[in-house]
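K.L.:
coords below, sequence missing:
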């Protein structure tokens, strides 16, 4: 197959992606349950010698219907594309989720979008996937239309952990509690965020701890605290570090930032897109009586992060590619 492709499904897919096996879903987080759906699509595609594609929606449907309370996104579109590519898929199709799309009849959604614009030869969905006006479309509906019109449909059952289905909502709750290890178990990889490094107040430099700062989405509900992390640069190289996510209560109690101190590193990262994988929650955010007391704690945090990262092992092949493969 050719290089991984991103395609906005407002237009027909290019010829290089036509006839593919298409896995459909929101795929927010691309967790282990999603990966079963993607894996089935990948297997079907490889057997047939056609592209393996994921089809997702932007924005998240819940954000469209409840803009006053936008959903905490586990993976922004660009981050999702990187994970889907690392999983082995050939492309990500993004379908703009609008009120017009939500009002599309189920039959038209299949005929015009899935079979038309996406040119799918086979569809793979989770057991609870519904679509079209009034959510009338269902896996059973897809099976019926597939038998009638001559295309394949595969439905994947829920993936469970601890007796409950793996879901993006579970993972959001775990991240909100700072339990990045439990979230990683359900994701099958260390949760990661991406973005462009911005300038902060540069307080870290005065303390001997210069940081690469990311302004995360306003609806990010990650617990404020200190984390052992691994940072991937735009050139693909990986670097260990320790990060603080929060409002810097010792200094300004300002807008939340993810501030990453990279070990044994002196390059300038301003303006560069990076990805940060969170390995372990070390402690909650605290206010210190002095800068000196804060630096002493940061020294301890750095040592704890080094130990945690040195002991870490990949959770899966996907985790290895995302957070352990140091080949540039």
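P.N.:
Received it, and whenever you're ready, just let me know what you need. Worth saying up front: this structure is predicted, and the values here are computed from it rather than measured.
K.L.:
C-alpha only now, for contacts and for neighbours.
P.N.:
Will do.
K.L.:
give me the three-state assignment for residue 193.
P.N.:
Three-state assignment for residue 193 (DSSP: H, G, I helix; E, B strand; the rest coil): strand.
K.L.:
which residues in the protein form strands?
P.N.:
5-8, 21-24, 52-58, 91-96, 122-126, 152-156, 160-161, 164-165, 192-196, 212-214, 225-232, 238-246, 257-262, 273-284 (DSSP state E).
K.L.:
tabulate those in JSON lines, adding columns for distance to residue 45.
P.N.:
Written out in JSON lines, the entries for the strands of the chain read as follows (distance: least, CA to CA, whole Å):
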{"stretch": "strand 5-8", "distance to residue 45": "16"}
{"stretch": "strand 21-24", "distance to residue 45": "5"}
{"stretch": "strand 52-58", "distance to residue 45": "5"}
{"stretch": "strand 91-96", "distance to residue 45": "12"}
{"stretch": "strand 122-126", "distance to residue 45": "9"}
{"stretch": "strand 152-156", "distance to residue 45": "11"}
{"stretch": "strand 160-161", "distance to residue 45": "25"}
{"stretch": "strand 164-165", "distance to residue 45": "26"}
{"stretch": "strand 192-196", "distance to residue 45": "28"}
{"stretch": "strand 212-214", "distance to residue 45": "37"}
{"stretch": "strand 225-232", "distance to residue 45": "30"}
{"stretch": "strand 238-246", "distance to residue 45": "32"}
{"stretch": "strand 257-262", "distance to residue 45": "39"}
{"stretch": "strand 273-284", "distance to residue 45": "29"}
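K.L.:
comparison target, given below:
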């Protein structure tokens, strides 16, 4: 069973443990034992969406890592603890793992340690987490955490515990204050609320970057081209998507071409669809995108998804959606 994954650039390194009852420090350490491990400046969290609050922590992380001549390192979890405990009731993610890693790299993060969140990890004591993850696995020199950070079994570990442990284990600890927007703490939850309400501008302000979905264009039923609006069907590959409705969008292709258009994110109720997907019509474009991975930025919400009585009503609405979307693109 994979217990962790440490990523540096495009390098993936795995450790395995077949014992389902516990995590062994020696086994965790064995995957990196043959290498000289550089010292690390570390922060810990889900970093879902890599929003402005995260960016403030990452700015400190990268600056401290440069000063200490250490690797700027983020420790995160797969699945998120909330997903492990709440299952299908967990909130939708803002970013998939690959999207998050790209955002972290854009902020200067050099190394990502993804811990497999399972029963064993949830029951790990704060002392063991420090010993096995921070000290033996990552060779932590300095740790930066948010002011509300908790970890270990029953969330027993906190800043004061880490300060005490750091003095004993040879690393220092600092905590960062909460970043607020209009007296509200910037959080992934607040951003999901903005997306759910259709306030894309608010979501972008809290994120500090456009809300982006990344997916590969797949073959669909090709119905759009028969009504004059050819579409690209993009696989979302998400347990739950934080968005639903019709949006003005802008996409970047692998070769850097910018496409502007209108996209429906939903189940296509007019055609009795079941699975949520993104279906985009690109303005002034007549090319082949099949198999290409698109980075799609959500610009503005046009309307909610709805079911139409027939094709004529749908076509008329698509024309209106295109007119409205062009105002934002």
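P.N.:
Done, it's in. All values reported here derive from a predicted model rather than from experimental measurement.
K.L.:
and the TM-score between them?
P.N.:
The TM-score (TM-score structural alignment, normalised by the length of structure 1) is 0.86; 307 aligned residues with a CA RMSD of 2.3 Å.
K.L.:
before we move on, back to that, just name the most buried of the strands of structure 1.
P.N.:
Most buried of these, by mean neighbour count (mean count of other CA atoms under 10 Å): strand 21-24, with a mean of 29.
K.L.:
what's that one aligned against in structure 2?
P.N.:
Under TM-score structural alignment, the match for strand 21-24 of structure 1 in structure 2 covers residues 41-44.
K.L.:
quick one on the thing from earlier: out of the strands of structure 1, the one nearest residue 175 of structure 1 is which?
P.N.:
Between residue 175 of structure 1 and those, the shortest gap by CA to CA is with strand 273-284, which sits at 9.9 Å.
K.L.:
in structure 2, what stretch matches that closest one?
P.N.:
The aligned range for strand 273-284 of structure 1 is 293-304, by TM-score structural alignment.
K.L.:
can you tell me what sits against that stretch?
P.N.:
Applying CA atoms under 8 Å, 6 or more residues apart in numbering, the contact partners of stretch 293-304 of structure 2 are 198-201, 210-217, 244-254, 321, 324-325, 328-329.
K.L.:
centre-most residue in structure 1?
P.N.:
residue 75 (2.9 Å; CA atoms, centre = their mean).
K.L.:
I'd assumed residue 187 was in contact with that residue.
P.N.:
No - counting by CA atoms under 8 Å, residue 75 of structure 1 does not reach residue 187; the two are 11.4 Å apart.
K.L.:
between the two, what contacts are shared?
P.N.:
Contact criterion CA under 8 Å, 6+ apart; residues shared by residue 75 of structure 1 and residue 187: 29-30.
K.L.:
still on that earlier bit, once you drop chain neighbours, what's closest to the residue nearest to the centre of structure 1?
P.N.:
Take residue 75 of structure 1 and drop its neighbours on the chain: the residue closest to it by CA to CA, 6 or more residues apart in numbering is residue 29, 5.2 Å away.
K.L.:
so what's the one you found up against?
P.N.:
73-75, 80, 168, 187.
K.L.:
then residue 282 of structure 2?
P.N.:
Going by CA under 8 Å, 6+ apart, residue 282 of structure 2 touches 230-231, 259-262.
K.L.:
please tell me how far the residue mapped onto residue 124 of structure 1 from structure 2 sits from residue 73 of structure 2.
P.N.:
Taking TM-score structural alignment, residue 124 of structure 1 has residue 144 as its aligned residue in structure 2. As judged by CA to CA, to the nearest Å, residue 144 of structure 2 and residue 73 of structure 2 stand 10 Å apart.
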